[in-house]
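Student: Here is the input, now give the coordinates:
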Amino acid sequence: MIKKILVLCAALMISSSISAFAHGEISQAIPAADSTVIAAPTEVSIEFDGKLQTLGNAIINSITVTDDKGQVISDQSSVVNGARLSVRLLLTDVTGLVGVHYRIVSEDGHPVEGDYSFTVGQAPTLTSAGKEETAEKANGVSEESGSNLLINAFAAFLVIGIVIAILSRRKK
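Tutor: Alright, predicted model coming up:
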């Protein structure tokens, strides 16, 4: 009976730890990641899966947009509105690959950073490396999801180790 209770507790801990690591995920980006737009937008906005934290006038949430030469083309002050973060673009005559870097503090207090890109104008031709990257994105594989998987696996092993330690102590 005790073993069943411990196994049930371990399963509950693992399932709750997996959902606890899901924070600060993008629910919508405009322009979207890997999209191609005809003309440069006047604003880039990202909506996350939870409200963003703010600390008065402190800049803890930001978006930086760069052109294909690495020059910053966005305003320095990003605007937070609930779960949405946006920034105005200073240059709208940009063409080519545009990079978006964001840093947020999610409602649970965890800082999250990430990058994505979109293209302004004609879509670039794919090289063999680009085809592999596109295939990875189509399969949903990314560095961010890989790190969450690693954290979840570590949490699961930790819980299993604790359960084994408790069971071995009870036998003695």
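Student: make it CA atoms for all contacts and neighbour counts henceforth
Tutor: OK.
Student: now the most centrally placed residue in the chain: how far from Gly114?
Tutor: Geometric centre of the chain, nearest residue: Glu25, 4.4 Å, by C-alpha atoms, centre = their mean. Glu25 sits 10 Å away from Gly114, going by C-alpha to C-alpha, to the nearest Å.
Student: which residues in the protein form helices?
Tutor: 2-20, 128-138, 143-171 (DSSP state H).
Student: Ok, which of these comes nearest His110?
Tutor: Of all these, it is helix 2-20 that lies closest to His110, at 10.8 Å by C-alpha to C-alpha.
Student: quick one: that closest one to chain centroid distance?
Tutor: Put simply, helix 2-20 sits 26 Å off its chain's centre (C-alpha atoms, centre = their mean, to the nearest Å).
Student: for that helix, which positions count as buried?
Tutor: 6, 10, 14, 17-18 (16 or more other C-alpha atoms under 10 Å).
Student: Here is the second sequence; please produce its structure so I can put it next to the first one:
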Amino acid sequence: MNVFPRLAARLAARGIAVPATALAVLAVSAPQAAAHTDLDTSSPGARATLAGLPPNATLTFSDSMTQKYAKVAVTGPDGKSAAAGDPQVDGKTVTLPLETGSPAGRYTVGYRVVSADGHPVSGSYTFTVKAAGSPSPSPRAEQSADAPPSPAARAAKADAAAEEPSGTNTSALVGGGALVLTLAAVGAYVMRRRRAGHGG
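Tutor: The predicted model follows:
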């Protein structure tokens, strides 16, 4: 009497196992069906700051690209194209030659490509080329009229200020001495006149 329950249990287990296997297959295949092409790396990179514009802009994707549908543009700060040719596809990499003499500023990279299996991908990002450093001005040019005087200039000014009071004091002493001598001479002259008057 135990044969029938065992047989029913086996059939039920088989019925559950088949749908479970089908679900596992779907779970594995679903990410592959939903997969799409992405930009993996780029040079120049997004938000990078460079000393000059490189000879090429290189974009590498997660899938191989088709040459026919590869569109890449690099626009300079003046709104003009910085491209020196057409984009070239090599497997997963798309390369665009650039004009290295383009001006400094912010550049925008825009792309729209189609992978070999038909997946389109598009996007954009920016990078910056900084201006070349200007020559350093001479020390004389750096010091403006409002700049504080140098230590040597301050010392010379202090010496000049110290000399002015001493010169004034010397002039006062000389003048005072001359006045005393004049008064002494006048006094001696008056005394002689008086003596001469008394003697006569």
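Student: residue range for stretch 145-161 of the first structure in the second structure?
Tutor: Aligned by TM-score structural alignment, stretch 145-161 of the first structure falls on no residue of the second structure.
Student: hmm, back to that, need the helices of the first structure in TSV with distance to Gly96 of the first structure, can you?
Tutor: Putting the helices of the first structure into TSV (distance: least, C-alpha to C-alpha, whole Å) gives the following:
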stretch	distance to Gly96 of the first structure
helix 2-20	37
helix 128-138	15
helix 143-171	24
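Student: Figure out which of the ones you listed is closest to Val79 of the first structure.
Tutor: Closest approach to Val79 of the first structure among the helices of the first structure (C-alpha to C-alpha): helix 143-171, 24.1 Å.
Student: just to revisit the earlier point, what's the distance between the residue nearest to the centre of the first structure and Asp108 of the first structure?
Tutor: The span separating Glu25 of the first structure from Asp108 of the first structure equals 12 Å under the rule C-alpha to C-alpha.
Student: Tell me which of the helices of the first structure approaches Gln76 of the first structure most closely.
Tutor: Nearest to Gln76 of the first structure among the helices of the first structure is helix 143-171; the distance by C-alpha to C-alpha comes to 25.4 Å.
Student: Please work out the angle formed by the directions of that closest one and helix 2-20.
Tutor: Helix 143-171 of the first structure and helix 2-20 meet at an angle of 160 degrees, taking axes from the mean of the first three to the mean of the last three C-alpha atoms, to 10 degrees as the criterion.
Student: just how off-centre is helix 143-171 of the first structure within its chain?
Tutor: So, by C-alpha atoms, centre = their mean, the centroid of helix 143-171 of the first structure is 23 Å from its chain's centroid.
Student: likewise stretch 78-86 of the second structure?
Tutor: Using C-alpha atoms, centre = their mean, the offset of stretch 78-86 of the second structure from its chain centre is 24 Å.
Student: swap in stretch 115-123 of the second structure?
Tutor: Offset of stretch 115-123 of the second structure from its chain centre (C-alpha atoms, centre = their mean): 35 Å.
Student: now do the same end-to-end measure for it.
Tutor: For stretch 115-123 of the second structure, the end-to-end distance is 14 Å (C-alpha to C-alpha).
Student: so that stretch matches what in the first structure?
Tutor: So stretch 115-123 of the second structure sits over residues 106-114 in the first structure, by TM-score structural alignment.
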